[in-house]
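Trainee: Generate a structure from the sequence data that follows.
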Amino acid sequence: MQNLQSFASAMSRRLLREAGNLPALSGNDFASSKEIQRPLDVLSQGSGSFSAFPKSNEQITTPSLPESAENVNAANQLSAPVTQSADKESSGSKYSNWIFVLIFPAAILLILVPILVCRKRGNASMGPWRTGLSGQLQKAFVTGVPKLNRPELEAACEDFSNILNTFPTCTVFKGTLSSGVEICVVSTSISSIKDWPRSAETLFRKKIDTLSRVNHKNFVNLIGYCIENQPFMRMMVFEYAPNGTLSDHLHVKVYEHLDWAARMRIIMGMAYCLQYMHHELDPPVAVNDMRSDAIFLTDDYAAKIADVGVWKELADKAKATKEDGSSRSVSPPDLAGNVFCFGALLIEIISGKLPETNDPDCICIWAEEHLKAKSYSTLVDTSLQDHQADELEAICEVIQGCTDPDPMQRPQMRDVTSKLKAILAITPEGAGPRLSPLWWAELELLSMKSN
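Mentor: Take a look at the predicted model:
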């Protein structure tokens, strides 16, 4: 409305200037009008929105006309239609202005409301991916990651010949997308749909949905999945961490040695990730089998936690259903057990001791006497040239709390992270990888999906 008023003022001033150029009545017009019956000049009323002449006390100033009754009547007859026309045009202009004022905001609302609604729905499904995954990838039928076809993954993994590792329950392939971004493809070892009961399929889809909600820089994020029945195939596609596992760097000599500072950064990366999974996700998520060989390292030695226990869980579910027909529901996340595994990992990281079995209790029993005696330095890896005594003490206190035999006495991960951050002074940005090709992998997978 302010713009319309400004426009009206400008046009009024312009018309006022033009009014000064209109021809005036000649001096002999009155005399000649008695002899020649010429048509009466009709005063212009402009467009109907603005007056064509200057106003004086809100009245239009008109030239003097003859006082004869005939001329007056003629003037009245001619001016009446003009006035009516002006009124109609004026009301039509006002009506057009109101239409503009009402329709324009309505059109904007019609455009914005669907966008806002879609954005809200998209954020609800992609919330866990708010730090990484683009919103266009939230279009799968059960999850926030895209469903991929076998030929796409087969081409990326070189006909599934590029095998990274083989386990009793799954096979791990390395793939390379056309953009050069590397991916990790994990496939179940089950090769027939007859050995894959409905309960296993339900669990598989629930796991996809759960892992798709996790988006953290220190987690091996799920970026796609594949479901094929002919031939049978169940696959998950993860981002790739190219620098091996934490176990490799702690226990295999050919891998680069980790100094004290690097180990502290790995500890903080794991702590931030578990805090996010336990306290920022709803419902919370726990890593089923957190071991040093399930902690992968990036190019700059940032930790990335992988949930490798999902495949064993799937195989156990399929086996139990096949043998006794049981179909037990998925158990709730064991957060206290997750905290215990974190404490056991801290012992392995600072000591460099290789656990004898996959059971974390063994290494906790070994460290217990040193922790009770507070002889913390005896736990430090002998290959380390130096370490910070105050940092070691804080870590050992965290270990004692996390490995408490009573799960109810174990601290929550937010408390563990807060205590470690206070002494190690490593921020979430400092513990995360500096460069990540995850976005490029997601972008190409989106392109593959759309094609």
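
Trainee: Could you use CA atoms for every contact and neighbour count after this?
Mentor: OK.

Trainee: and residue 356, which of the three is it?
Mentor: coil (DSSP: H, G, I helix; E, B strand; the rest coil).

Trainee: Second input sequence below; structure requested for side-by-side comparison:
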Amino acid sequence: MGFPLRLLFFTLLSLLASYSLSLNNEGRYLMDLKNGLEDPSNMLANWDDRDRTPCNWTGITCTTTSDELSVTSVDLTNYGLVGPFPASLCRLPNLSFLSLQLNFINGSLTNSSSSGLSSCTSLLHLDLSLNLLVGPLPDSLSSLPLLRHLDLSSNNFTGPIPPSFGMFPRLHNLTLVYNLLTSAIPSFLGNLSTLRQLSLSYNPFDPAGTIPPSLANLSSLQTLWLAGCGLVGPIPPALGSLASLANLDLTFNSLTGRIPNELAAGLASIVQIELYNNSLSGPFPSGFSNLTALRRIDASLNHLDGQLPADLFDIPLLDSLHLYQNRITGEIPPGVSRSKTLVELRLFGNRLTGTLPADLGNNSPLMLIDLSDNQLSGEIPASICDRGLLQELLLIDNSFSGSIPDGLARCRTLTRVRLSNNKFSGDIPPGLWGLPHVWLLGLDGNSFSGPISQTISGAHNLSILTMSDNGFSGSIPPEIGHLPSLYQFSAANNGLTGPIPPSLGSLAKLGQLDLHNNSLTGGLLTNIDSWAKLALLNLADNDLTGTIPPQLGNLPVLNYLDLSGNILDGEIPTQLQNLKLDRLNLSNNQLSGSIPPMYKSEAYRTSFLNNPGLCGELAGLCPGLPKDSRRHGRSTSLLFALIFALAGIIVLVIGVGWFYLRYRKFNKAKLGSNKSKWTLTSFHKLGFSEYEILDCLDEDNVIGSGASGKVYKAVLSSGEAVAVKKLWGSAKNVDKAKDDAFKAEVATLGKIRHKNIVKLWCTCSHKECKLLVYEYMPNGSLGDVLHSGKGGALDWPTRYKIALDAAEGLSYLHHDCVPAIVHRDIKSNNILLDAGFGARVADFGVAKAMEAVENGPKSMSVIAGSCGYIAPEYAYTLRVTEKSDIYSFGVVILELVTGKRPIDPEFGEKDLVKWVCDTLEEKGIIDHVVDTKLDLPLYKEEISKVLSIGLLCTSSLPISRPSMRRIVKMLLELGGEDDANSKPKAKQQQQQQEQEQDGKLSPYYFEDQDVV
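Mentor: The predicted structure is shown next:
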């Protein structure tokens, strides 16, 4: 072979070798995906175009097809990828599984860049949930011939469900939960004969929409989830024909009418029926005992009436029955004691009468019984814990009588026992005092007698002990001071005697100690350095003697102190002035000396009554000294004090005046040096000029200061007041941020017109200074009012209206602005209040428009927002979505309810959200979290429900947070139907007492969680 031929031969071999080692076509398609998306976490680092095939790459699975490996699965779940949908994926000929769940895939699926979805003809499974997709649902998906699973939940799809979605040939699972879909649930979905799961929950569908009866045609359907869809009207009886249905969830709607009997007759495979939080009425139907797979029924928070069907507890596998807060009457069927599967029984808040079966608990593995707020009577069955599994027994507000059975005292699994407000009597069995796992023991409002047993030392988890309004006697055992978790000890209105045991002073978690109206003797405790969390101390109306210990003044969070009606003597310690007290009462003692200066005010006039030895303006002249000697002693000291005070004031006034005049002259010269170079941009018709604004920028007009600028109050010549925000910064490294804030706020506010968004009148800009001129809000910010001495001016109706106003403002930003606007710094200081305490959302310095641009939204380079308000996922991912605003708004709701700041030393390492959740879990009643300035008994129902909304908004999972439109609807439902903007209607005291559950938080807006 000649040299040229050999050279040609080796060249061909080299080319063939290099070709055989290069990446195949499927790999190149996947490299197109990698190049088209941002990968901030470098999750696709091992995707290398030098490989022969992509079969070993992260997230890629290959199978052998036609004697060669081919990509059949792409699973990039939670990779943090950013960018538009990668259409190149659909060029993989054998791709059957595709999941891009929990990324930042953005843009629309109907534009040209993603129209390639219709080419994914081999797809069986498509999951694009938890992304940022927008626009309408794509029609082309129904053309995928093999598609079985389609999950597009938790995106921002808008518009109606398209008719093409009724034409999937083989679809098993359709999930569109948590989008922005509108119109009504279409009847053509009943054409999907192969469908096994239909999940459309939490979309803003037409509020007048109904459940299409055509869904009864889905003979293979196993799950129907239509929660929070704005549905009205009755439940179609035809749904009873769904013989394969296992899970039915129609919660959080406005469904009316009766629960159809057909459900009991036809749902042969049903496991779970959830109908709570609707307006269903009529009796609960009979016949469910025929449903052999049924385990859970929850139809609470409706208007059901009538009696419970006799066969209700004959359902063979029933383990959970929730029918609380309805209007059910009659007795509990005796069949409840025969059930061998019942675990949870929640019937509280009804009108049940009669007694409990004597053998209740003998056969059932009962773990939770809540029959509170009914009209039940008789004794607690002795067998109630015979199976040894009972954890919670709640019988509040009934007419139960008799003594506590010994069997209950031996029930060591108990964690919560609430027997308040009944007619129980007799001694408490010693074993009940010392149950090792009980953290709440409520015995108050009965006729119990006898002592507190020393066996209480065994109750190591006891956190709340309420035993007020009984006939308990004897001394408080020292062993009660050995309970490390004790937070509340309330034993008022009993016959307790003897001293307060010194061991109580070592309880580091004690927050409330109420022993008033007993016959306690001895002195007050002095070894109380551990009481760092004590907020309430009420020892009134006892026989306590001695002096008031100065150590009380060192308690950091004490705000309620009542020592009245005792035999205390001596002087009032000046250290008490360290306390921030909402209530102080030292009346009806034998105190003497001078009242501390802080308490010599009208606010404390009734705090020192009937202490004849006290000296002060509130208690008369000091006894025991001649008037002349007192007057002479004072006159000399007053003379010297006046001389020094006057001299100091004169020097101070002269100095301050000189500095002020020099500063004002300098400031005006700086601002007015070149007024002609100021540029005014107006957004409304103005009655003033920029020069009038500039003349008002004096330091004596400053009304606030924040991270982005200083705010002035400018009173114009017309008498109108405006607020002027002067942005910070002069150094070069600050100018860029200042310019960005200025442009963002102008771009946002300049085009907004809403009653609950602060109005931007105009902007004034200069190369060295930028001003924003807003409408003036006389009552300042919500944060300033709520967390200052003015907080008492915000009663509950006002706070509710503020929450509703702010919610409507945010809803406008999220749902009505095009493109939608995410504020990114919602907090109480950015909610301003007008003269009538109407609320406006303000400060858009960090707002961003969530536009579907070609390259998609980016993650923020820094965390925007304020400490305590930032959503958990935002702090880690810097992902900007409207769910971040909803979390922050939830924190504001918690501020309104609790009166506390988002971050407070009282919480330790927790924030407000964590503190509220933990307190409710530990204490079980909302009394411990509601602001003491609020009239809780009058507004308990409304406050409970608003608190529930706040906790729902602050869910750790973004998917669990409702949209702002849904939040507005929930708040409006509390305000009455006659006036959408009305304040919540307070119930009359009698009605409140009938419906109240000893402070129980209603699970009004909770899903699958019990917080009490």
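
Trainee: Counting neighbours, what do you get for the residue lying closest to residue 583 of structure 2 once chain neighbours are set aside?
Mentor: The shortest distance from residue 583 of structure 2 to any residue other than its chain neighbours is 4.9 Å, reached at residue 560 (C-alpha to C-alpha, 6 or more residues apart in numbering). Residue 560 of structure 2 has 19 neighbours, counted by other C-alpha atoms under 10 Å.

Trainee: Compute the distance between residue 560 of structure 2 and residue 703 of structure 2, please.
Mentor: Distance, residue 560 of structure 2 to residue 703 of structure 2, using C-alpha to C-alpha, to the nearest Å: 33 Å.

Trainee: cool, and residue 971 of structure 2?
Mentor: Residue 971 of structure 2 is 32 Å from residue 703 of structure 2, by C-alpha to C-alpha.

Trainee: swap in residue 889 of structure 2?
Mentor: Applying C-alpha to C-alpha, the value for residue 889 of structure 2 to residue 703 of structure 2 is 25 Å.

Trainee: do the same with residue 803 of structure 2
Mentor: Noted for residue 803 of structure 2: a distance of 24 Å to residue 703 of structure 2, by C-alpha to C-alpha.

Trainee: What of residue 97 of structure 2?
Mentor: Residue 97 of structure 2 is 60 Å from residue 703 of structure 2, by C-alpha to C-alpha.

Trainee: Would you mind telling me which of those two has more residues around it?
Mentor: Comparing residue 97 of structure 2 with residue 703 by neighbour count (other C-alpha under 10 Å), the higher total belongs to residue 97, at 19 against 14.

Trainee: Could you check which residue of structure 1 pairs with residue 763 of structure 2?
Mentor: Counting by TM-score structural alignment, residue 763 of structure 2 corresponds to residue 225 in structure 1.

Trainee: ugh, wrong one, I meant residue 813 of structure 2
Mentor: By TM-score structural alignment, residue 813 of structure 2 lines up with residue 277.

Trainee: how near is the closest residue to its match other than its chain neighbours to residue 337 of structure 1?
Mentor: Nearest in space to residue 277 of structure 1, with sequence neighbours left out and distances taken as C-alpha to C-alpha, 6+ apart, is residue 285 at 5.2 Å. Note on residue 285 of structure 1: its distance to residue 337 of structure 1, by C-alpha to C-alpha, is 12 Å.
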